[in-house]
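Visitor: Give me the fold of what follows.
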Amino acid sequence: MTGPGDLRHRLVLEEAQRVSDGAGGFTEDWVTVATVWAALELSGGGEGVEAGRLAGRMTHGVTLRYRAGVTPAMRFRHGARVLHILAVIDEGARRQWLRCLCEERDL
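Guide: Take a look at the predicted model:
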């Protein structure tokens, strides 16, 4: 079980935002939603072929205080590291803690 003392990592929660490019198309940019304290733990790792080359992947569990609106379309940033959210779980269904299953890709 996670407690307040385990929230040692300062993470930036981001979501993708489409911005018009002025020529009828758009570009995608990541904007900050919030900065949160979280527990970050490595779950596993591996490698596979991405775009014709070998790429590493690490999976992490990120636990933070419950926050409405967190979805798998978002990501966390921890310095230069980017953690893409794969799943969001309301632990115990009590709206106290969120556990996010994340993947850090080496692309």
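Visitor: going forward, measure contacts and count neighbours with C-alpha atoms only.
Guide: Noted.
Visitor: residues contacting residue 7?
Guide: With contact set as C-alpha atoms under 8 Å, 6 or more residues apart in numbering, residue 7 has these partners: 37, 38, 39, 40, 63, 64.
Visitor: brain fart, residue 67
Guide: 95, 98.
Visitor: does the residue of the chain most remote from its centre count as helix, strand or coil?
Guide: When each C-alpha in the chain is compared with the mean C-alpha position (C-alpha atoms, centre = their mean), residue 23 comes out farthest, at 31.1 Å. Three-state assignment for residue 23 (DSSP: H, G, I helix; E, B strand; the rest coil): coil.
Visitor: here's the other one to compare against:
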Amino acid sequence: MSAPRLTRRMVLEARSEVPDGAGGFAVAWVALGEVWAAVVPGTGREGGAEAVSLGEVAVKITLRGAPEGAPSRPLPGQRLREGGRLFPILAVTEADAAGRYLTCFAREEVPA
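Guide: Below is the predicted model:
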């Protein structure tokens, strides 16, 4: 495997619940750190509920490897952000046998 070109700076974010002041909780996203990545788009499709239409594009995002349990290793349920673009992470696996790189299978949802 040749080394990927990690040319896009992204922010790794984790979901957090914060008190909303009325006895409940609101969802907030907490930045865990910045990563450099290579993003390869897949095929798109239209989805969403009746009232909301979303365009959805599957993407493979490659970043530097990190051992299991390390805070810099992305997990399903977290997301990567690039400016206003959001990429919820669906799965993470090693991209090569040596574990030098990780592949995040994600999707970009775009309001239609």
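Visitor: Quick check: TM-score for this pair?
Guide: Once superposed, chain against chain, the TM-score is 0.87 (TM-score structural alignment, normalised by the length of the first structure); 105 aligned residues with a C-alpha RMSD of 1.6 Å.
Visitor: about what we covered before: quick one: which of the contacts of residue 7 of the first structure has the most company?
Guide: If you count neighbours using other C-alpha atoms under 10 Å, the busiest of the contacts of residue 7 of the first structure is residue 63, which has 25 neighbours.
Visitor: any idea how far residue 110 of the second structure is from the closest residue to residue 65 of the second structure other than its chain neighbours?
Guide: Leaving aside its chain neighbours, residue 65 of the second structure sits nearest to residue 101 (4.1 Å; criterion: C-alpha to C-alpha, 6 or more residues apart in numbering). Taking C-alpha to C-alpha, to the nearest Å as the criterion, residue 101 of the second structure is separated from residue 110 of the second structure by 27 Å.
Visitor: Buried residues, the lengthiest strand in the second structure. List them.
Guide: Longest strand of the second structure, by residue count under DSSP state E: strand 25-47. Under the neighbour-count criterion of 16 or more other C-alpha atoms under 10 Å, strand 25-47 of the second structure has 35, 36, 37, 38, 39 buried.
Visitor: if we can go back for a sec, look up how far residue 73 of the first structure lies from the residue farthest from the centre of the first structure.
Guide: Counting by C-alpha to C-alpha, the gap from residue 23 of the first structure to residue 73 of the first structure is 26 Å.
Visitor: same check, this time on residue 63 of the first structure
Guide: Counting by C-alpha to C-alpha, the gap from residue 63 of the first structure to residue 73 of the first structure is 17 Å.
Visitor: still on that earlier bit, next SSE after the longest strand of the second structure?
Guide: strand 54-64 (DSSP states H and E).
Visitor: just the angle between that next one and strand 25-47, please?
Guide: 110 degrees (axes from the mean of the first three to the mean of the last three C-alpha atoms, to 10 degrees).
Visitor: which bit of the first structure covers strand 54-64 of the second structure?
Guide: Taken onto the first structure by TM-score structural alignment, strand 54-64 of the second structure occupies residues 55-65 there.
Visitor: and the matching stretch, how far from the second structure on average?
Guide: Compared with the second structure after the fit, stretch 55-65 of the first structure shows a mean deviation of 0.7 Å (mean C-alpha distance after the TM-score superposition for the first structure).
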